[in-house]
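Colleague: What follows is a predicted structure for the sequence shown.
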Amino acid sequence: MKIAILGPGAIGSTFAWHLSRAGHDVTVVARGARLRWLEEERAIVRGDGERAGVTVASSLDAATPWDIVLVTVLSPQVAAVLPALRASAARRVMFMFNTFERLEPLRDAVGAERFRFGFPGGVFTLLIDGRIHPQVRAGTTVDDADVAQLFNAAGVPTVVERDMQSWLRSHAAMVAPLMSIGVIVHARGAGVTWEEAATHARAFAAGFEIVRAHGNAILPTAIGVSARLPRVVVTALLWMMSRTKMSSDLGRLGAAEPRMLIDMMNTAAPQLAAPLLAIRP
């Protein structure tokens, strides 16, 4: 397949590496220092030195009938690339990023027949000195069975969920408190206090209340179960999780993403968001 990836940062580069190694024709569209690094290497390079050759470009070729364009930029950066996506001859455009916002504007921008959405929930990657250090597990979720098959064949375990709007909002409600705790843990070098865990548990509950207030289901089932746990149980789980390597790893990603998600939920339902604002890093 002929695949373009807009935004080959940590996540986009991981998909580019796997898809290229699976034999696909992959073009990465980058800018700034990342573009310069990729132009020199002409490959995605893992931390262990393993390489996957890619074509490097500074803009998306509108005339190329891409089988799929993966958009792995951050949510605030999407508006800047929509004109190029709208003009593109791509057969499918799959957006892949964290958001709580409505998906309809993206669908309208590229056309319902081309629009796809997914989330790389099983991909955790650090980008260090231009090289990727990936951990790829189960958890990536998309709304297109063909794309799921493509990713699975490339070594990225992927499942299908048709209601990605509900899935994304549920995921945002769950991860914002986890990422906020991670920021604390990474800075402190130690887990949170019980009181801090309780504050984040209140934010956890508030996020799911906002999801329900917008008429969305809590998806997938495992998150639905966690959303119904008693507050003291959630507090205990957050307190324990803050003492794991996973929490510290989340903190290494920085505060920008949990801030963004909390701000989105506050915009969506300011009357319910006070507990979330209380944990905004």
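Modeller: Cool, the structure landed.
Colleague: Could you use CA atoms for every contact and neighbour count after this?
Modeller: Will do.
Colleague: What segments of this structure are strands?
Modeller: For the chain, applying DSSP state E gives strands covering 2-6, 25-29, 43-45, 51-53, 55-57, 68-71, 93-96, 115-120, 123-128, 131-136, 140-142, 158-160.
Colleague: and these as CSV, adding mean neighbour count and distance to residue 215?
Modeller: Compiled in CSV, the strands of the chain are given as follows (neighbours: other Cα atoms under 10 Å; distance: least, Cα to Cα, whole Å):
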stretch, mean neighbour count, distance to residue 215
strand 2-6, 23, 32
strand 25-29, 23, 36
strand 43-45, 23, 41
strand 51-53, 19, 43
strand 55-57, 18, 41
strand 68-71, 24, 27
strand 93-96, 24, 22
strand 115-120, 24, 19
strand 123-128, 17, 28
strand 131-136, 18, 32
strand 140-142, 24, 21
strand 158-160, 20, 21
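Colleague: structure B:
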Amino acid sequence: MKIAIVGPGGIGSTFALQLARAGHEVTVVARGRRLEQLQRDEAIVTAAGERAAVRVSAALDATTAWDLVLVTVLASQVDAVLPALAASAARTVMFMFNTFEPLGRLRDAVGAERFAFGFPAILASLDDGKLTSTIVTRGVLTTVTDAAWAKVFADAGIPAIVHPDMESWLRTHAALVVPVMVAIGTSYARQAGVSWAEAMNLARAMEEGLRLVRQLGNTITPEPVAVLSRLPARVLAAFLWTSSRLEAMRKAGAAGFGEPRSLIDAMAAAAPGQTPALLAIRP
């Protein structure tokens, strides 16, 4: 299959690596320093020295009938690529990023018949262009709206499942991970874990975000997160306090605070005046 990946950061590069290894023709669309690295290497290169050859481009070729264009930019960056996606001859456009906004706008931009959405169960980072990633193979797996692509990903070594209500899934996930991202971003900047008082504030923000998901008419999903949402604040705080002290988690904080800020802003915009705890933790 011909697959283009727009935004080959840690997540996009992991998909590119696995899909190329599985025999697909993969083109990565990048910019800036990442584009320069990929043009130099003509491959996804791992920290362990493994390589998977890919094609490299500075722009998405609108004339190619891609079987899949996988969009792994941040939600705040997607507007910049929407015109190219809309004009593309791609058969399927799958967006894959954190968002709290309704999915209708993206569906309308590329057409309902070729729209798909997903979320990766992958921990990944790039250090000087070298990829380090861990693919979750048990528990909450990579989740997508399309069964055919779930199979393609699974066959490439990225176990994936289908969820019928991706908007609820994404909103639940945003409410859950925003406090985690703030915790690990803070711990990365300080090189020290958050305090217990900070962890409690983060836990209250998590509770508020999950309440907001319900208020908006969405379902807390999947079930493991629904169970988590019923835990006392002190238990959630203990999880956040501990996470901020794990080196593997702290490393992910190098991405900074841009993503949690944009998610908090989207949550606040969805319910003006009803998110004081979330706004209190906004970095």
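Modeller: Arrived safely, thanks for sending. Every value quoted in this text rests on a predicted model; they were computed, and no experiment measured them.
Colleague: Now distance to residue 194 of the first structure too, for the strands of the first structure, in TSV please.
Modeller: Written out in TSV, the entries for these read as follows (distance: least, Cα to Cα, whole Å):
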stretch	distance to residue 194 of the first structure
strand 2-6	41
strand 25-29	45
strand 43-45	41
strand 51-53	45
strand 55-57	48
strand 68-71	39
strand 93-96	34
strand 115-120	31
strand 123-128	27
strand 131-136	30
strand 140-142	32
strand 158-160	35
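Colleague: Nearest approach to residue 196 of the first structure belongs to which of these?
Modeller: Go through those one by one with Cα to Cα and the one that ends up closest to residue 196 of the first structure is strand 123-128, at 25.4 Å.
Colleague: Just want the angle from that closest one to strand 131-136.
Modeller: Relative orientation of strand 123-128 of the first structure versus strand 131-136 (axes from the mean of the first three to the mean of the last three Cα atoms, to 10 degrees): 170 degrees.
Colleague: most centrally placed residue in the second structure?
Modeller: In the second structure, the C-alpha nearest the mean C-alpha coordinate belongs to residue 97, at 3.6 Å (Cα atoms, centre = their mean).
Colleague: residue contacts, it?
Modeller: Contact criterion Cα atoms under 8 Å, 6 or more residues apart in numbering gives 71-75, 118-120 as the residues in contact with residue 97 of the second structure.
Colleague: Likewise for residue 63 of the second structure?
Modeller: In this structure, residue 63 of the second structure makes contact with 88-89, judged by Cα under 8 Å, 6+ apart.
Colleague: For it, give its distance to residue 35 of the second structure.
Modeller: 21 Å (Cα to Cα, to the nearest Å).
Colleague: residue with max distance from the center of the second structure?
Modeller: Relative to the average C-alpha location in the second structure, and by Cα atoms, centre = their mean, no residue lies farther out than residue 197, which sits at 28.1 Å.
Colleague: how about that one, what's its match in the first structure?
Modeller: With TM-score structural alignment as the criterion, residue 197 of the second structure lines up with residue 195 in the first structure.
Colleague: Please tell me how far its match sits from residue 257 of the first structure.
Modeller: When distance is defined by Cα to Cα, residue 195 of the first structure is 23 Å away from residue 257 of the first structure.
Colleague: how long is stretch 23-32 of the first structure end to end?
Modeller: Distance between the two ends of stretch 23-32 of the first structure: 27 Å, counting by Cα to Cα.
Colleague: Who are the contact partners of residue 52 of the first structure?
Modeller: With contacts taken as Cα under 8 Å, 6+ apart, residue 52 of the first structure has the following neighbours: 16-18, 20-21, 43-45.
Colleague: Pick out whichever of those residues sits closest to residue 90 of the first structure.
Modeller: Among the contacts of residue 52 of the first structure, residue 16 lies closest to residue 90 of the first structure (Cα to Cα), at 17.0 Å.
Colleague: So what's the residue count around that closest one?
Modeller: With neighbours defined by other Cα atoms under 10 Å, the count for residue 16 of the first structure comes to 27.
Colleague: cool, and the one 3 residues further on?
Modeller: Other residues within reach of residue 19 of the first structure, judged by other Cα under 10 Å, total 24.
Colleague: what does residue 230 of the second structure give?
Modeller: By other Cα under 10 Å, 11 other residues sit near residue 230 of the second structure.
Colleague: Now check the first structure for the residue matching it.
Modeller: Following TM-score structural alignment, the counterpart assigned to residue 230 of the second structure within the first structure is residue 228.
Colleague: now swap in residue 221 of the second structure and tell me
Modeller: Per TM-score structural alignment, the equivalent position to residue 221 of the second structure in the first structure is residue 219.
Colleague: pretty sure that match contacts residue 167?
Modeller: Yes. Under the criterion of Cα atoms under 8 Å, residue 219 of the first structure lies in contact with residue 167, with a separation of 4.9 Å.
Colleague: circling back: wait, which of the contacts of residue 52 of the first structure is closest to residue 157 of the first structure?
Modeller: Relative to residue 157 of the first structure, and with distances defined as Cα to Cα, the nearest of the contacts of residue 52 of the first structure is residue 18, at 11.3 Å.
Colleague: Would you agree the closest one is in contact with residue 157?
Modeller: No. Using Cα under 8 Å, residue 18 of the first structure makes no contact with residue 157, being 11.3 Å away.
Colleague: Helices of the stretch 51-200 of the first structure, residue ranges please.
Modeller: Counting by DSSP state H, counting those that start in this stretch, the segments of the stretch 51-200 of the first structure that form helices are 78-87, 104-110, 145-153, 164-188, 194-213.
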